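**Q** Got a sequence here, can you build the structure:
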Amino acid sequence: MKKFKFQILFALVALLFASCTNDDPKPEYPSLKGDFVVCEGGFNKNNGAISFYSAEVSDNNIFKSVNGRDLGDVVTDFEVVDTLGFIVVNNSQKVELVRMRDFKSVETIDDQQLTYPRFVKQATKSTVYISNGSMDGEVLIYDFKKFELVGKIAVGQGPEMMVKIADKMYVANSGGWGADNTISVIDINTSKVVSTIEVGFGTTVLKADAENNLWAFSRGAYDANWQLSDAKIYKISTKTDAVVNSFAIPATLATFGTNLLAVSPKGYVYYISDAVYKMDIDAEVLPTEKWLDQALYGIEVNPDYNTVYGMDANNNKVLLMNEADASVLSSYSSTSNYPNSVYFNN
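**A** Modelled structure (predicted):
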C-alpha cells in the first residue's frame, strides 16, 4: 500500500513538473550572449526592432520572433539590467521588458509619465533611470523589481544618453525640440541634481573612457536651412565635473545619426562628421586624416575585443572593423531598419 501511495505521489509530482515545463518552454536560442543591434525603424512605421547576432544565431527581429508581435515605433535604446532587458520605444511612449534567458516579454511600462522616453540606465540595485521629455526634461526613476515609478528628477530640455560613474549619473540634455547646452549631474544616493556642466548645443552622446573621463558629442544647432553647424566634442573630468578640453569640428555633419562617438578601452576616441575619425584620448587637437571615408549613422566599440562597429543605416548593415586600420573583419547584413547602436552582452 505504501508503495502504491508513493507511486501516485510521484506521478502527481511528475504531472505538475510537466505542466510547469509546458507553460515555460525551453528557450528558442542556445544563448543570448552576443550583439544586440538597436534598430530605430522608420518614424510612424511601427517597425523598430532589436537584431541579435551570436556564433549560433542571426535574427534581425528577435523580439517579434519570440513574442509574435512588433516592438513599436522608433526604438532608441536597449540595456540589460540584472536578468531583464529594457527596450525603449520612443514614439510608442513605452519601455518593453524582456527576460534575458529567452527574450520573452514580461512587462510593458507605458504609463502616462512616459511622454518621450529616450534612454535607460541602471542607477541602484533596484532602480533604473529613464531619460524622458522633448522639451522640459526629466529623469524617471523606476523600481525594476516592482515595475513601479518611484520618483522623478527635473533636468534640462530633451534629455538623451546617460552615463553612470561612481555615485553620479550624467545626463546629456540635447534640447529636444527646444534649445539646451548642458549636462545634468545627479547624485544617485539623493536623486538630486548636484551640478550642471555647460557644453555645446544638441548634446546627444555621452561615453566614458578607461580613466573615467566623460566624452560628449554636441551636434550643434540647426540653421535656417536645417543644416547642423558648430558641432563640438568635449572632454570632461568626472573628478571636478569641469570641461578640460573642447574640440570644434570643422566639417558639416553628413549624417542625421545621434550616436556619433565611441571610446575604446585602448584609449581612442572614434567620431563621425563627414567621415569617421580616430584620436587618442590625450590628444590636444582633432585629427585631419580620415580613419574611414564614410559618414556612418552610429559607432560603437566592443570593449572585450576592441572591434569597431559601424552602423550603415543606408544599407541596414553593421560593419565590424579592425580598430587599427578600419579594415572590415565581417558584417551583419540585413539588420532591421536604421541600426544606430549596439549593446554588447559579452
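**Q** For the rest of this, base every contact and every neighbour count on C-alpha atoms.
**A** Will do.
**Q** Show me where the stretch 51-200 of the chain has its helices.
**A** Assigned by DSSP state H, counting those that start in this stretch, the stretch 51-200 of the chain shows helices spanning 62-67.
**Q** in it, which spans are strands?
**A** 58-59, 75-81, 84-89, 94-99, 105-109, 117-122, 127-132, 138-143, 148-154, 159-165, 168-173, 182-187, 192-198 (DSSP state E, counting those that start in this stretch).
**Q** Format these as TSV; extra columns: mean neighbour count and distance to residue 291.
**A** Output for the strands of the stretch 51-200 of the chain, formatted as TSV (neighbours: other Cα atoms under 10 Å; distance: least, Cα to Cα, whole Å):
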stretch	mean neighbour count	distance to residue 291
strand 58-59	16	29
strand 75-81	24	26
strand 84-89	25	32
strand 94-99	22	36
strand 105-109	15	40
strand 117-122	26	29
strand 127-132	25	32
strand 138-143	22	36
strand 148-154	15	39
strand 159-165	25	25
strand 168-173	27	26
strand 182-187	23	29
strand 192-198	15	29
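**Q** To residue 226, which of the ones you listed lies closest?
**A** For the strands of the stretch 51-200 of the chain, the distance to residue 226 is smallest for strand 168-173, at 19.8 Å, taking Cα to Cα.
**Q** Please enumerate residues in contact with that closest one?
**A** 123, 131, 137, 155-164, 180-188, 202-206, 216 (Cα atoms under 8 Å, 6 or more residues apart in numbering).
**Q** Wait, residue 91 touches residue 76, no?
**A** No: counting by Cα atoms under 8 Å, residue 76 is not a contact partner of residue 91; they are 9.4 Å apart.
**Q** can you tell which of the strands of the stretch 51-200 of the chain is closest to residue 330?
**A** That would be, of those and by Cα to Cα, strand 58-59, which comes in at 13.4 Å.
**Q** Sequence B follows; please return its structure for comparison with A:
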Amino acid sequence: MNRLNQILLAGITVSSVFFTSCSSDDDSSSNNPILGDFENGVFILNEGNMGSSNASVSFLHENGQLQNDIFEAVNGGLLGDTAQSIYLDDDKAYIILSGSGTIEVVDADTFQKLGTVSTGLASPRYMVIENGKGFVSNWGNPADANDDFIAVINLSNYSVESTIPVAEGPEKLEETNGKIYVAHAGGWGTGNTITVINSATNSVQTTIPVGDIPNSIEEENGKIYVLCGGKPAWTQDETLGGLYVINSTNHQVETVLNFAPAEHPANLVEENDQLFYTIDDKIFRTNLTSTTLPSSPIITMGTNGIYGAYGFDVNDGKIYVGDAMDYSSNGKVHVFSTSGALLNSYEVGKLPNGFAFND
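**A** The predicted structure is shown next:
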C-alpha cells in the first residue's frame, strides 16, 4: 500500500480497543515483560493511530515468547505519537516518532531510555548512521514542497547539529562508503529521484532520476537497489513500477526491470543475496543478478486471510509481515518461512509497520 494511503487511513481511524497482549496461536505472550532481557529477538514497531499517542513496541523473543508495550513497561511512560520507524545500531535502538516530532533512544538490550532528540525535527521518517552521525529524513510541513530536509544528528548529545535541504518527500535511506542515498517517494505528492549525500561534508553530491514513487532502497555488493511503486490508478496518471539497479561508484543506473501494468510493488528487502518484495497480498523473491522479474509469488498471503503488508522484513530465513487488520483494532504479525509456510501469528499493537532484529 502506498505510504500516503497508509497514513491517511491510520489517521481517520478511532482507537476503540484497549491494548492487550496475546498470541493468536498460543499463550506465549505476557502483560509483564521480563525487564532487561531483549538481547535475542525481534523488535516490532507499532505505529499507533495518528494523534492518539498510542505507539508502542513489542518484542518477539527467539523462543517464541511475545512481550507487548515494552517501552512503557521499562520506562514508565508512553512512547509517543505515530511511530514511523525503528533503527538498530550496535547497542542502541532509535525510535522515530513522526507525530511527536522526536526520536527516542534506548538501550537495545534493556530498552532503558538513554535520551531523546526533542527539537529540530519536523515529521521525521527514517534514519541511518554513517560516519559517526545520524541522518534522518524529514517531511517538514507535508503541504509545503520546499521545506523537506535531512537532519544530521549528534549521537553524543542527541541533538540536531545541522540540516540538509532536499527535494519533497524524503523517505527511506541507505548508507554505504560514506554516502547516504535518500529515496524521494514524494510525501503527499509523487517523487522520482534518489539524492546522494556526502556524509563527511553534509552536502548533496548528486541526484539520480528513477521511476515514480521510490518506496524502498537496499545496498549490496556496491549496487543500490531501488524499488519504485509507480503511480497508482487512483491518481488518474498510472505509471509502471520498476526495480532500478544503480552503481554506487559512478551513480549510473545500470538496469531497470519494469513491472507489468497495474502492478505496484513495495517493501524491498535484501537477505542473503536475494531480494524480497510485495505486490498487494503476494510476496516475491528474486536473485540480485536476475535479469527478469519472477512471474509467480512464493507466498500468497490472502490464502491465510492477510490482504497486504503494512510492515515487512526478512531475517535469518523468516519473513515477517505486519498486518494492520481494520486500522483500529490491535494488529497482528505473521511469520512465514521463506519456503512459504506460515509458522506463527501474534497479536501486537496497533498498525505494526516495522521490525528491528537484535541478534
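**Q** What would you report as the TM-score here?
**A** Scored by TM-score structural alignment, normalised by the length of the first structure, the superposition of the two chains gives a TM-score of 0.82; 309 aligned residues with a Cα RMSD of 2.3 Å.
**Q** Output the strands of the stretch 51-200 of the first structure as TSV; include the columns distance to residue 340 of the first structure.
**A** TSV is the format used below for the strands of the stretch 51-200 of the first structure (distance: least, Cα to Cα, whole Å):
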stretch	distance to residue 340 of the first structure
strand 58-59	17
strand 75-81	8
strand 84-89	13
strand 94-99	18
strand 105-109	23
strand 117-122	13
strand 127-132	18
strand 138-143	22
strand 148-154	27
strand 159-165	13
strand 168-173	17
strand 182-187	22
strand 192-198	26
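**Q** Residue 263 of the first structure is nearest to which of these?
**A** strand 159-165 (12.8 Å).
**Q** what stretch of the second structure does the closest one fall on?
**A** With TM-score structural alignment applied, strand 159-165 of the first structure matches the range 170-176 in the second structure.
**Q** swap in stretch 242-249 of the first structure?
**A** Going by TM-score structural alignment: stretch 242-249 of the first structure matches residues 252-259.
**Q** Give me the contacts around that stretch.
**A** Here stretch 252-259 of the second structure has contacts from 208, 240-247, 291-293, using Cα under 8 Å, 6+ apart.
**Q** How about stretch 45-58 of the first structure?
**A** By Cα under 8 Å, 6+ apart, stretch 45-58 of the first structure touches 29-30, 32-42, 59-63, 70-75, 89, 332, 335-337.
**Q** Same question for stretch 83-91 of the first structure.
**A** Contacts of stretch 83-91 of the first structure (Cα under 8 Å, 6+ apart): 43-44, 48, 71-80, 94-101, 103, 116-120.
**Q** again, but for stretch 279-292 of the second structure
**A** In contact with stretch 279-292 of the second structure (Cα under 8 Å, 6+ apart) are residues 1, 257, 263-266, 273-278, 293-294, 296-302, 306-309.
**Q** So the aligned partner of residue 186 of the second structure in the first structure versus residue 160 of the first structure, what's the distance?
**A** Using TM-score structural alignment as the criterion, residue 186 of the second structure maps onto residue 175 of the first structure. With distances taken as Cα to Cα, to the nearest Å, residue 175 of the first structure is found 9 Å from residue 160 of the first structure.
**Q** How about residue 144 of the first structure?
**A** Note on residue 144 of the first structure: its distance to residue 160 of the first structure, by Cα to Cα, is 20 Å.
**Q** before we move on, what about residue 34 of the first structure?
**A** 25 Å.
**Q** And residue 42 of the first structure, by the same measure?
**A** Taking Cα to Cα, one finds residue 42 of the first structure at 19 Å from residue 160 of the first structure.
**Q** now swap in residue 322 of the first structure and tell me
**A** For residue 322 of the first structure, the distance to residue 160 of the first structure - Cα to Cα - is 29 Å.
**Q** what does residue 299 of the first structure give?
**A** From residue 299 of the first structure over to residue 160 of the first structure the distance is 16 Å, taken as Cα to Cα.
**Q** what's the answer for residue 286 of the first structure, then?
**A** Distance, residue 286 of the first structure to residue 160 of the first structure, by Cα to Cα: 25 Å.
**Q** Could you do residue 226 of the first structure as well?
**A** Counting by Cα to Cα, the gap from residue 226 of the first structure to residue 160 of the first structure is 21 Å.
**Q** Residue 297 of the first structure pairs with which position in the second structure?
**A** In the second structure, residue 297 of the first structure lands on residue 310 (TM-score structural alignment).
**Q** Tell me which stretches of the stretch 201-350 of the second structure form strands.
**A** All strands of the stretch 201-350 of the second structure, identified by DSSP E, counting those that start in this stretch, fall at 203-209, 214-220, 223-228, 242-247, 253-258, 266-271, 274-279, 282-287, 299-300, 311-315, 318-323, 332-337, 342-347.
**Q** what is the orientation angle of the second one with strand 179-184?
**A** Strand 214-220 of the second structure and strand 179-184 are oriented at 160 degrees to each other (axes from the mean of the first three to the mean of the last three Cα atoms, to 10 degrees).
**Q** Share the number of residues neighbouring the residue mapped onto residue 321 of the first structure from the second structure, please.
**A** Aligning on TM-score structural alignment places residue 321 of the first structure opposite residue 336 in the second structure. Per other Cα atoms under 10 Å, the neighbour tally for residue 336 of the second structure reads 20.
**Q** got the contact list for residue 336 of the second structure?
**A** Contacts of residue 336 of the second structure (Cα under 8 Å, 6+ apart): 318-320, 342-344.
**Q** Can you tell me how far it is from residue 285 of the second structure?
**A** 13 Å.
**Q** cool, and residue 255 of the second structure?
**A** Taking Cα to Cα, one finds residue 255 of the second structure at 17 Å from residue 285 of the second structure.
**Q** more neighbours, the two?
**A** Between residue 255 of the second structure and residue 285, counted using other Cα under 10 Å, the more crowded position is residue 285 (22 against 14).
**Q** Now do the counterpart of the more buried one in the first structure against residue 261 of the first structure, distance only.
**A** Here residue 285 of the second structure is matched to residue 278 in the first structure, going by TM-score structural alignment. Going from residue 278 of the first structure to residue 261 of the first structure by Cα to Cα gives 10 Å.
**Q** Name the residues contacting each of these two.
**A** 269-271.
**Q** Weed out the non-buried ones from the residues you listed.
**A** Using 16 or more other Cα atoms under 10 Å as the burial test, those include 269-271 as buried.
**Q** Turn the residues you listed into TSV, including distance to residue 55 of the first structure.
**A** Output for these, formatted as TSV (distance: Cα to Cα, whole Å):
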residue	distance to residue 55 of the first structure
269	28
270	26
271	28
